[in-house]
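Colleague: Here's a sequence, model it:
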Amino acid sequence: MTGQTSSSMPKGMEWRSSTAFIISTVAIGMFTDLFLYGLVVPILPFILVDRIHVPPSEVQYYTSMLLACYAGAQVLFSMVAGYIADKVPSRQPPFLFGLAALFASTAMLFWGKSIPLLILARLLQGMSASVVWTIGLALIMDTVGTAKLGVTIGSIFSMISVGELAAPPLGGVLYKKGGSIAVFGIGVGLLGVDFIMRLLVIEKKTAATYGLVSESGEEDEEEGEASETSPLLSNGRTKQEELEMWRVPENQPDWIRNLPILYCLGNTRLLVSQLLAFTQATLLAMFDSTIVIEAQVLFGFDSLKAGLIFIPQILPCLVVGPLAGRAVDKYGARPIATLGLIFLSIPLVLLRIPHAGGAAEIAKMSAILSLSGIGISMISAPSIVEASYVVEQYHAANEDFFGKQGPYGQLYAMSSIAFSAGLTVGPVAAGAMRNSIGYGNMNAVMAGFCACVSLLAWRYLGTIPKKIDSI
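Modeller: Prediction:
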């Protein structure tokens, strides 16, 4: 039953391998990654001028280049991280490597006094992000399976959305009050907590060698109930008939066999789920890059007050995220994603209403931002849950093709790429539209985009795939 003796069991094995601790470790890792990303963005121009002595005329160029370095590194390294995650026996070593890269990048951003060092720092930060997202989500899938993935992802994403939205204004405030040392001080503190948790965490499959839990985690006993009530399964078909719908033909080229997730990309459900991830990240980045400026223009806010305007948007994320995730587990991704996108389009349109003024106008904007926080929280869980379900079905029907661990690392690498692309496109598109058509019209365009994505979500999520002979 066990492959190890109890005398050799690591101390604290039970709580270190508990579902709650594993989920908390991944959540802290993702929170730290996005928080540090957002923390650095608003102070990059000041670092370039104050420390590197870049001429003011070149600040925009170097700022954009450094942002692009982060996104480019995350996109390029994500699939590598996913491939490694599916091949190595344990998720922990690459998870720790990602944190080491983040430590190094933070130190370089703090001490670096040349453009090449800052570029290297942002490349390492992007590399770390790819590892955190890819390994972290794969570890969550290993731990809870798809039965409780919705509520788990909803809770995690509500937490990291808070970090992503709060970090830029907080970074600006800290830099104003205490300089770069204050900004990076809070970053180092977070990294310390993150390091301790990643070092202590023990995977379920490691705990299984000591006979504490089954290798698939604590949720195995609920699989029967989940599969019987899951709205994602088609009614009237046996399990074997369901699996047959996901069968991969044998005539696949070597490059598909080496990266089997590429075959899954022929599934429209999977593609639309990645579009949801892109949409969420685009909107988060758009809010980051425009709300502070708009609050300064309309209400004359300084950096501290502009940062506080995010609070109404942040608070709903903490409450709605887990509830939306639980709803996805119960009703499936299609209705929650569709309703979330339609709901989100409403506050985006309403953001054209507030204008220059006093407390009444500030209250209007705060209320509208609160509604947008609800919408953002509703679309986070459906993306990961739907993508995980699709790949889980492919894996169950084709274990020889996908391997024992499945292509989950590669899947979450794709999710990382989609999210990173949204973080890259969001500020650029928002800035261009705000300058050309105005803030209100910019939000109206994004509302239309959300409405279009909602149609795709309703049409394609939760459908049985058509058989694909080969790619």
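Colleague: can we go C-alpha only for contacts and neighbour counts from here?
Modeller: OK.
Colleague: what's in contact with stretch 23-39?
Modeller: Stretch 23-39 has contacts (C-alpha atoms under 8 Å, 6 or more residues apart in numbering) with 102, 125, 128-129, 132-133, 136-137, 139-140, 152, 156, 159-160, 163-172, 183, 187, 190-191, 194, 197-198, 201.
Colleague: please give me the structure for this one as well, since I'd like to look at both together:
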Amino acid sequence: MAATTQPSTAGGAAQLRGRSLLVLLICCCSIFIVGLDTSALNVALPSIQQDLNASIQGAQWTIDAYTLVLASFLILSASTADRIGRRRVFQVGLAIFGLGSLLCGLAPSLGWLIAFRVLQAIGGSMLNPVALSIISNTFTDPRTRAKAIGVWGGVVGVSIAAGPVLGGLLVQAFSWRAIFFINVPIAVTAMVLAGKYIRESLAARRQRLDPVGQVLLIAAVGALTFGIIEAPMRGFGSVPIIACFGVAAAAFVALLWWEFHHRDPLIDLRFFRSPPFSGAAAIALLAFTAQGGFLLLNTLYLQDALGFSPLGAGLAILPMAALMAVVGPISGRLVARYGPRPSLTLGGASVLIAGLITVIPRTDPSYPRLFVVYVLIGFGLGWINAAITNTAVSGMPNRQAGVAAGITSTMRQLGQTLGVAIIGSIIAAHVTEVAQTPAFMSAYHVSWAVIGAIGLANLVIGVATTSARAQRSAQHNADRMGAAARE
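Modeller: As a prediction, the model looks like this:
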């Protein structure tokens, strides 16, 4: 009897493992196209400007409209999936993302492209956090789950690395529209497979929606981003720009007040009493501000100032993206053994040195120096990115770890948005056409000074928020949150 049941049991276990790996593959496909879409589009910006007769500010909005909406709806999408079903929301997200991609590829004008990017981002917001929840629900063994999440995180790095090269290849061989069309079959395939292989799941405790907090978050971030992007053209002292910054400040203050008094807040402000969490949120925002600004700045510099082709620009940026993909797993192992401080220190120092190497010699950078700078920026961001989530959840109660990670994901997307807005505004304030090389080089050095300053800030924050005293404070905050939850 034992001889007949053992193969059946082993076969069932193998089938379950195969199904789990397929679920992981489906989730990785979804995050790959979301990450690829942003990094690939940077290389296509000059082509979009030329094809649609757009300004620098207009081209910025094709990226910022996407990252802004993505950041604003990540937490809402995660809580909605917990309430009505993760597989259901995941499939809807894939359908919306695929439709948005198709419409972006067919967009007849810049205005329509930006509108369809918003639709695409709404779908994308349902993929990143929901896919992570599906993976956590599928891989229940802690060690296996850690490996699965590591693979998922590695795919994010691969998408960033592949984006500039694949984007350049598609633009050069076909047009910028191909960057969007390539998403459609992947999204449709993943949606069909998700319906067949992913089991439906709900959260044990379903957080109530917070529509007021959601609206205030969108108002604060949207008004700030619009003001930064449009200020060089309209003037920082103009009434519309002052009004934008005023709305952003008022919405932010109102958001803090509302979230503090709301029973089920969109963002639990008690998290920020933990120094490691506050530091991770700030570092995520700053690091991805540097990354978003870097990709925009150097895409324009390589193609419009140096005359690189889209594919040539993608290959030139590859050292940065490849280092992020390679260093990330190494940083993860270092964090597991020694904590996040070494990774955050190395990362912040590398970004700072990249900025100094570019800014201090006022001459135009040579190709070897560009290569060194791109290696340093990728090396630095790779070390930082892997440590952010670990630092955020350090000392958090287990049931709050997912929410804490979701907030840092939101800060990453907000950083991308602000990076494009800030660096794009610096460029727009110096030049009307990027091809004006002397004026653009002035903007180039100012932009790299900002990126270097971000590296310094990350270095200081990383050291300050990972000390033994900060860890004790985090544990004390976690104990208080746990006690409050039990009452």
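Colleague: what TM-score do we get after superposing?
Modeller: TM-score for the superposed chains, counting by TM-score structural alignment, normalised by the length of the first structure: 0.71, backed by 397 aligned residues with a C-alpha RMSD of 3.8 Å.
Colleague: still on that earlier bit, now the buried members of the contacts of stretch 23-39 of the first structure.
Modeller: Buried positions within the contacts of stretch 23-39 of the first structure, assessed by neighbour count (16 or more other C-alpha atoms under 10 Å), are 102, 125, 128-129, 132-133, 136-137, 139-140, 152, 156, 159-160, 163-172, 183, 187, 190-191, 194, 197-198, 201.
Colleague: So which of these are in helices?
Modeller: 102, 125, 128-129, 132-133, 136-137, 139-140, 152, 156, 159-160, 163-172, 183, 187, 190-191, 194, 197-198 (DSSP state H).
Colleague: How far does stretch 9-28 of the second structure sit from its chain's centre?
Modeller: 28 Å (C-alpha atoms, centre = their mean, to the nearest Å).
Colleague: Apologies, that question was intended for stretch 434-448 of the first structure.
Modeller: 25 Å.
Colleague: buried ones in that stretch?
Modeller: Arg434, Tyr439, Gly440, Asn441, Met442, Asn443, Ala444, Val445, Met446, Ala447, Gly448.
Colleague: Surely the second one and Arg352 touch.
Modeller: Think Tyr439 of the first structure. Yes - using C-alpha atoms under 8 Å, Tyr439 of the first structure makes contact with Arg352 at a distance of 7.1 Å.
Colleague: give me the number of residues near Ser201 of the second structure?
Modeller: 18 (other C-alpha atoms under 10 Å).
Colleague: Leu270 of the first structure now?
Modeller: There are 24 residues near Leu270 of the first structure, going by other C-alpha under 10 Å.
Colleague: Where does it sit, in terms of helix or strand?
Modeller: helix 268-299 (DSSP states H and E).
Colleague: could you point out which element follows that helix?
Modeller: Past helix 268-299 of the first structure, the next helix or strand by DSSP H and E is helix 303-308.
Colleague: With Phe308 of the second structure as the reference, measure out to the aligned residue in the second structure for Val292 of the first structure.
Modeller: Under the alignment (TM-score structural alignment), Val292 of the first structure pairs with Thr299 of the second structure. The spacing between Thr299 of the second structure and Phe308 of the second structure, counted by C-alpha to C-alpha, to the nearest Å, is 9 Å.
Colleague: between these two, which one's more packed in?
Modeller: Neighbours per residue (other C-alpha under 10 Å) separate Thr299 of the second structure from Phe308, with Thr299 holding more: 25 against 17.
Colleague: Quick check: the gap between the more buried one and Ala305 of the second structure.
Modeller: Taking C-alpha to C-alpha, one finds Thr299 of the second structure at 10 Å from Ala305 of the second structure.
Colleague: No further questions, thank you.
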